[in-house]
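>>> this is a predicted model, with the sequence first.
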Amino acid sequence: MTFATGVIIANNYYAQPLEAALATAFGAPSSAVGAVLTIIQVSYAIGLATLVPLGDLLERRRLVVVMLSVTVLGLIVVAAAPTLSILAAAGGLVGLTTVAAQILVPFAAQIAKDGEQGKVVSTVMSGLLIGILVSRVIAGLIAAVFGWRAVFLLGAGLTAIAVVALWRSLPVVAPATRMSYPRLLGSVFTLIREEPVLRLRMVYGASGYASFGALWTSIGFLLAAPPFSLGEATIGLFALFGVAGALAARFAGRLADRGRAHPATGAFLAVIAASFAVVALGAHSLVALAIGLVIFDFGVQGSHISNQSVVYALRPEARSRLNTAYMTSYFIGGATGSGLSAALYASHGWAAVCWIGAAFPTVGLLLWAAESLSRRRARARGSAAPRGVDALTRAAGPGAERD
């Protein structure tokens, strides 16, 4: 499952270090290529909202295999696309179906032992994060030698291997939910309405990933332009500085299992916002940019794992739908950051990207501070604690009172 999530999610990120190459190949402006990346993210969000809930309703192994077979076909069309519009349409199909990775993650939480959900989720998510990082490196290296189309053919081949591996190795687990598809989708909104913790974590996740989308959508343009003028291979290698994100995932998972998800969330959001003070210097210094990326990815992925660990603990029988609610807002945030970044970079440059990138986690941090104050007041009142704060304590798990 760890291997497969990495292979699957990589398909959504191959294009990011190839922005300049795609703009040249299709004679399109940077804003148009940025729009294609945004379409992929929006399609992923749509898939989260409409397809991931099926993980609670249908047999997961068969569902994942069917979805990924469509992904393979979409990647082949991307590789052969004669126009940017066809590439965008096929990329949207790929984004829609690669949400299969988000069916696997809550499945891993389901089969984990009690008290180890954070550890297991962080392990599977480490594969996913490494897939994101390696995808950019591979994309840059392959494009430099064989051209950008070969990158997506490689993605199709790796995804096909994952399909076979998952079919052979995944356990068959009967779904616990029986209801119509419309009711299934409607129950997602019921969960959002009834779970204040979920609503908070949706905002925290969206703010962090909006920042992620803002930075990584435009960094390729920054590195390809003077004074750096880097090629695709070198641009792709910059993703390796994000390996700190995979380390943060394991660290955040252990903190969540110990009931420390709440303070960890605030710390990680603060790290994201602060990292842009260094990332902004990257307009003139590759060393500063590299250091900023290490700090930035550590904060983003640590915050994400903290959020997931809390969300999956809310209602174990509805993990796919909880994941739908959380991840849909997460990727809507990413698409928002990506779209704003593409427009701002074209008009105001890297400094504007850094300002908007820092603004998103700052909003999340302010909400976290308000939540913390509410928790302290509720503890001071003792039995008068509101339902929302009680739910926060339950979801945080063992040791939550120490938070």
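Yes, it's here.
>>> C-alpha only now, for contacts and for neighbours.
Fine.
>>> isn't residue 343 up against residue 32?
No: using C-alpha atoms under 8 Å, residue 343 makes no contact with residue 32, being 9.6 Å away.
>>> okay, buried residues for stretch 113-126 please.
116, 117, 118, 119, 120, 121, 122, 123, 124, 125, 126 (16 or more other C-alpha atoms under 10 Å).
>>> in helices, which of these appear?
Among those, the members found in helices (DSSP state H) are 117, 118, 119, 120, 121, 122, 123, 124, 125, 126.
>>> name the helices or strands packed onto the strand or helix carrying residue 144?
Using DSSP states H and E, residue 144 maps to helix 117-146. For helix 117-146, the helices and strands in contact under the criterion 3 or more C-alpha pairs under 8 Å, 6 or more residues apart in numbering; DSSP states H and E are helix 2-10, helix 101-111, helix 148-169, helix 232-237, helix 243-257, helix 286-312.
>>> rerun at 7 Å
Judged by 3 or more C-alpha pairs under 7 Å, 6 or more residues apart in numbering; DSSP states H and E, helix 117-146 is in contact with helix 2-10, helix 101-111, helix 148-169, helix 232-237, helix 243-257.
>>> got another one to weigh against that:
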Amino acid sequence: MDVWRRLLLAVVCGVAVASIYAAQPVLEPMGRDLGVPPELTGWIVATGQFGYLAGLLLLVPLGDVVDRRRLIAVHLAITAAAMILTASASAAWLAFAGLATAGVFAVVVQTTVAYAASVSPPAERGRNIGVVTSGVVVGILGARVVTGALAEVWGWRSVYAVLAVLSLCLAALVLVALPSEERLHPAAGYRQIVGSLGGLFTQRVFLTRGLIAFFLFASFGTLWSGLSLPLADTPWQLSESQIGLFGIAGLAGALGAARAGRWADAGRATPVSGLALTLLILSWAAIAQLPWSLWLLIVGIVLLDFAVQAVHVSNQHVLAAAHPERVSSVIGGCMVFYSLGSALGAAATTAVFTTYGWTGSSLLGAGFGACALAVWATNRRLPREGANHPSEKPGTRQVQEETQGAGQAGPVMNSPKAL
């Protein structure tokens, strides 16, 4: 896959995820304009998240049945329509309908990652997934910076208008620039694939990586959903636009983990996950210094987002290698853990901060990281089947270790094709 196509897929992920998180910096003016009471403005973001969960269960499995390239284009086009509805909404219920629809079809992110995995040669799969998924973190963190700037100049509606235009342009580019997948007849239909999602939760590789993802994003959510509270308070008393700039530090850390895909290709996804989770826990020691030092906070943010992205890429690589015949369904199912973990972190950090201050929130974030590391360590101690053969390609041992108990993979539906 050449660099321009990887970049295109990364931008698709970034724009899609931004449609969910764009409201965070503009909740107050958006709620005031739409007549939403201040105590209910949190539902503006929550609506998109609930839609996203529905999309994970109902839409992502389509990627294992139909051509993912066309599916990506269709999802982007519908997202654009939802953004237009939100930008032009004259009443709160219209905005909520647009945001919920955008959330449902934001699962184009998982379809895009699955497409990148299916068209990549095995030796390049981790690298390509790493580049493409970097767009997710850029979308989450970058939305905080860009949204604030746009809203300050043209108002909150301009944010969704820009996202609508970007989504339409990307839909056209995907159809023009990306080739269709070489795909054999799917081993199962849509209903069978959706019905089989529950069985994934009994498989060791899926459950292990899912639990790691749950605690990983609980820690991530603890930071980013709670950070504005102490920064807006004494002694810093920063404005919303100033707080948004801390997203740049997060971007630097996440993009610094771009090599995580190469490490996964070399068969080091499992040890890299362990080291990154350890770094995640240590990063909270610096983040906890927020009341006294913004520089140490920045260092902690860079380290935390580096660790999160490294583990995220490793998760995607392991799952794609273990289930090549149903990449979309498996990655989509795992993202349920991400969404639930993020929601837990967001809800818990607010309650803990109110009672115990930023020290309590920092201990909470580190505790979530410790839980993720405990899951990783427990899985490492469990026995694995077979031993590495000298003729095996890089990454085989890692898949053997983590797919213990996962059963035999079904017939491969996607024929790897280098772009």
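Looks like it came in fine. Just so it is clear, the structure is predicted and the values come from calculations on it, not from any experiment.
>>> where in the second structure does the helix holding residue 144 of the first structure fall?
Per TM-score structural alignment, the counterpart of helix 117-146 of the first structure in the second structure is residues 125-154.
>>> and the furthest pair within the buried residues of stretch 113-126 of the first structure?
The most widely separated members of these, counting by C-alpha to C-alpha, are 116 and 126 (15.2 Å).
>>> that older thread, adding mean neighbour count and distance to residue 302 of the first structure, write the helices and strands packed on helix 117-146 of the first structure out as CSV.
Formatted as CSV, those follow (neighbours: other C-alpha atoms under 10 Å; distance: least, C-alpha to C-alpha, whole Å):
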stretch, mean neighbour count, distance to residue 302 of the first structure
helix 2-10, 25, 17
helix 101-111, 22, 16
helix 148-169, 18, 26
helix 232-237, 22, 22
helix 243-257, 24, 5
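>>> of the ones you listed, which is nearest residue 394 of the first structure?
Judged by C-alpha to C-alpha, the one of these that comes nearest to residue 394 of the first structure is helix 243-257, at 12.6 Å.
>>> next structured bit after the closest one?
Counting by DSSP H and E, what follows helix 243-257 of the first structure is helix 261-279.
>>> how far apart are that following helix and its match in the second structure?
When the second structure is overlaid, helix 261-279 of the first structure sits 1.5 Å from its aligned residues on average, using mean C-alpha distance after the TM-score superposition for the first structure.
>>> list the buried residues for that helix?
For helix 261-279 of the first structure, by 16+ other C-alpha under 10 Å, it's 261-276, 278-279.
>>> map residue 306 of the first structure onto the second structure.
Counting by TM-score structural alignment, the partner of residue 306 of the first structure is residue 314.
>>> what's the answer for residue 61 of the first structure, then?
When the second structure is aligned by TM-score structural alignment, residue 61 of the first structure is paired with residue 69.
>>> and for that match, nearest residue in space, chain neighbours not counted?
Using C-alpha to C-alpha, 6 or more residues apart in numbering and skipping the chain neighbours, the partner closest in space to residue 69 of the second structure is residue 180 (6.0 Å).
>>> tell me the secondary structure at the one you found.
Assigned by DSSP: H, G, I helix; E, B strand; the rest coil, the conformation of residue 180 of the second structure is coil.
>>> what about residue 385 of the second structure, how many residues close to it?
Here the count is done by other C-alpha atoms under 10 Å, and residue 385 of the second structure has 12 residues near it.
>>> and the match of residue 306 of the first structure, how close does it get to residue 100 of the second structure?
30 Å (C-alpha to C-alpha, to the nearest Å).
>>> so how far is residue 163 of the second structure from the aligned residue in the second structure for residue 13 of the first structure?
Superposed on the second structure with TM-score structural alignment, residue 13 of the first structure falls opposite residue 21. Distance, residue 21 of the second structure to residue 163 of the second structure, by C-alpha to C-alpha: 12 Å.
>>> just want the most central residue of the second structure.
residue 136 (5.3 Å; C-alpha atoms, centre = their mean).
>>> how about the contacts made by it?
Contacts for residue 136 of the second structure (C-alpha atoms under 7 Å, 6 or more residues apart in numbering) come out as 13, 14, 17.
>>> columns distance to residue 222 of the second structure on top of those residues, output as JSON lines?
As requested, the contacts of residue 136 of the second structure are exported to JSON lines (distance: C-alpha to C-alpha, whole Å):
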{"residue": "13", "distance to residue 222 of the second structure": "23"}
{"residue": "14", "distance to residue 222 of the second structure": "21"}
{"residue": "17", "distance to residue 222 of the second structure": "19"}
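>>> hmm, which of the residues you listed are common to the first structure?
Shared with the first structure under both residues aligned by TM-score structural alignment, their matches' C-alpha atoms under 7 Å, the contacts from these are 13, 14, 17.
>>> before we move on, the earlier item: give the contact list for the closest residue to the match of residue 13 of the first structure other than its chain neighbours.
Nearest residue to residue 21 of the second structure, sequence neighbours excluded (C-alpha to C-alpha, 6+ apart): residue 140, at 6.2 Å. Listed by C-alpha under 7 Å, 6+ apart, the contact set of residue 140 of the second structure reads 17, 18, 21.
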